[in-house]
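**Student:** below is the sequence, then the predicted model.
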Amino acid sequence: MFYSRTKTYIKEIDEAIGGGVTRGAIFTLSYDTYSLGWMIGFEILKNMIQHHNSYGVIHNYLLPPPKLISRAMSVGLDIRNSCTIIDVFGSKYNIPPIQGANIVQISNPNPETLNPKIEAIYDSKIFPAAKNKKIVRLVYTIEGMSTIFGEKITIKLLNSEMAYLGRKYSEWDILTILLLNRDAVSRHLSAWISSISDDVILFKSEITDGKVIETMTIIKSQHSDFEPITYRYSAVPDEERNSKFTFRFHSH
């Protein structure tokens, strides 16, 4: 139970990391300025909800909720109906919750009380609603968190979150997906995030002859036989739904 793996339903990732993510894993997607690597985070969240009946939670530090909803829709995920959004960004800048979405705001979000308030939301709302489901937390994003609170405070907040998740490990199966634009933070913060992560995927974009070429390198995993592997990939419009993208991977 504690060491079982759950498929992400992205074949290339599952094969590289031993069949899927482990219980309680911290799964980091690190991408550069022009990369679409952040979309993979929403794709995994969508797959976890659709294939495993997981309970989705998004910690929003970067965008007003309508824009966040639009980003998730790029992979066909409607987070208004499928996820709880803990809206730190909207709380910080007094953006009222939008109708039709499960948005939870935090009064006066500051470094001293933020995590206790988030923990209270989990204890009073999320755990009772999730029941026995796997919980998938997507932190959107680390650079957004750092912009609001600064890098030193961000590290302290994440450290406190890890301690809380550690206390809940035997009771709840919680996957954490961290989205990080590494060009927007210091090397120190990027390295620290990598050090706490169980799985790390690095995305790199390159503009050549007017085209964006992207690579995905799976560089860290808990799997005992793991070897780093690189793929080229692209996000292409879905043939059936123009607003949705799907991913194509090719060995590099």
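**Tutor:** Structure received.
**Student:** for the rest of this, base every contact and every neighbour count on C-alpha atoms.
**Tutor:** Noted.
**Student:** count of neighbours near the closest residue to residue 192 other than its chain neighbours?
**Tutor:** Spatial nearest neighbour of residue 192, excluding adjacent residues (C-alpha to C-alpha, 6 or more residues apart in numbering): residue 155 at 8.0 Å. Residues lying near residue 155 (other C-alpha atoms under 10 Å) number 18.
**Student:** quick one, what contacts residue 165?
**Tutor:** Counting by C-alpha atoms under 8 Å, 6 or more residues apart in numbering, residue 165 touches 24, 174.
**Student:** which strand or helix spans it?
**Tutor:** Applying DSSP states H and E as the criterion places residue 165 in helix 151-167.
**Student:** tell me which other helices or strands the helix or strand just after that helix touches.
**Tutor:** Reading on from helix 151-167 to the C-terminus, the next helix or strand found by DSSP H and E is strand 174-181. In terms of contacts (3 or more C-alpha pairs under 8 Å, 6 or more residues apart in numbering; DSSP states H and E), strand 174-181 is packed against strand 26-31, helix 37-52, strand 135-140, helix 142-149.
**Student:** and here is the other one:
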Amino acid sequence: MENEIIKTGIDELDTMLGGGLLDDSLVLVIYDTNSFGWVLGVEIFRSLVSRNGFGVVTNYSFPLSLLQKYGKMLGFDVRKLGESRDMAIIDVFSAVNGIAADLPFVYSPGEIDASTYLPKMVSVYYEILQEIGERKPIGLTITLDGFAYLFGEESTMKLLQKNLVMKESARVAERRKRPVNIFLLNQDRVSKRFISWISQYAEHIIEFSHREAPGVEKMVVRKSLLPDFEPCTAEFRFSKGKIRIVPERLEI
């Protein structure tokens, strides 16, 4: 069965990807410390959620107050989206660090380590599925390097592999809308080996590197499994909470 192609809602990006995103796919957004490339991952998430999607944010990296500040910088009201029942947050960061959250859209897996991670996260996810209904799940991992920091790279790779096996089984056994997942990854915080392992599982990879001019970056679509994909680069600009993408075809 052919996978549906889902438009990101960002025309220049859809063209660079070869038409959009594959349904039931993983989008890996790689950037460095001084990059705003992560903003594109958030914009894809916001666009897909706005079109009958339900956002599931897995937070490994920030206290909720800081997460909300990052959202406000982009004009993205985290609390409003959660309270309108269009998004849920699985707050691993707070669970690991013993912080309690009283917001109704924030879910905690409880005390968690590498050995209990999968059963506890699956339990929380299936609780959230009751709210999703007929909407499409849109996952946003903030951030994959935060995941690796909390549990270690080796454990993180093994957990992601096991999760892939579970997802493959669910495709056969469960009749529900499949998710699109967006992973944000700061490459300066993990090893090249870790990036290599994760990259093989992603259907789409978008990579950023900052330039000397603030807010101006090189953007490369490294990988897309769509048949119309052609390698290309773009100038990526971020200013006043807005992004601009100017594609440029690679000379091959």
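**Tutor:** Good, I have the coordinates. Source: prediction; values computed, not measured.
**Student:** just to revisit the earlier point, to which residue of the second structure is the residue nearest to residue 192 of the first structure aligned?
**Tutor:** Matched by TM-score structural alignment, residue 155 of the first structure corresponds to residue 157 in the second structure.
**Student:** what sits against that match?
**Tutor:** Per C-alpha under 8 Å, 6+ apart, neighbours of residue 157 of the second structure: 194, 197, 198.
**Student:** all helices for the stretch 1-150 of the first structure, in order.
**Tutor:** With helices called from DSSP state H, counting those that start in this stretch, the stretch 1-150 of the first structure shows them at 11-16, 37-52, 65-73, 79-82, 88-92, 114-121, 127-130, 142-149.
**Student:** in ChimeraX, how would I select just the buried ones from the contacts of residue 157 of the second structure?
**Tutor:** For the buried members of those, the matching ChimeraX selection, counting by 16 or more other C-alpha atoms under 10 Å, is:
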select :194,198
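**Student:** go through the contacts of residue 157 of the second structure and flag which are in helices.
**Tutor:** Among the contacts of residue 157 of the second structure, DSSP state H puts 194, 197, 198 in helices.
**Student:** save those as a markdown table, and put in distance to residue 240 of the second structure too.
**Tutor:** Listed next are these as a markdown table, based on distance: C-alpha to C-alpha, whole Å:
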| residue | distance to residue 240 of the second structure |
| --- | --- |
| 194 | 33 |
| 197 | 35 |
| 198 | 32 |
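**Student:** what is the nearest of these to residue 166 of the second structure?
**Tutor:** residue 198 (16.6 Å; C-alpha to C-alpha).
**Student:** which residue packs closest to the equivalent of that closest one over in the first structure, ignoring adjacent ones?
**Tutor:** Matched across to the first structure, residue 198 of the second structure falls on residue 193, judged by TM-score structural alignment. Using C-alpha to C-alpha, 6+ apart and skipping the chain neighbours, the partner closest in space to residue 193 of the first structure is residue 28 (7.8 Å).
**Student:** quick one: neighbours of that neighbour, just the number.
**Tutor:** 24.
**Student:** pretty sure it is touching residue 178, no?
**Tutor:** Yes - with contacts counted by C-alpha atoms under 8 Å, residue 28 of the first structure reaches residue 178, the gap being 4.7 Å.
**Student:** thinking again about what came up before, tell me which of the helices of the stretch 1-150 of the first structure lies nearest to residue 230 of the first structure.
**Tutor:** Among the helices of the stretch 1-150 of the first structure, the nearest to residue 230 of the first structure by C-alpha to C-alpha is helix 11-16 (9.6 Å).
**Student:** redo the helices and strands packed on strand 174-181 of the first structure as TSV? Include distance to residue 14 of the first structure.
**Tutor:** Shown next, in TSV, are these (distance: least, C-alpha to C-alpha, whole Å):
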stretch	distance to residue 14 of the first structure
strand 26-31	12
helix 37-52	11
strand 135-140	17
helix 142-149	24
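**Student:** for residue 211 of the first structure, find the nearest of the ones you listed.
**Tutor:** Smallest distance to residue 211 of the first structure across these (C-alpha to C-alpha): 16.2 Å, for helix 37-52.
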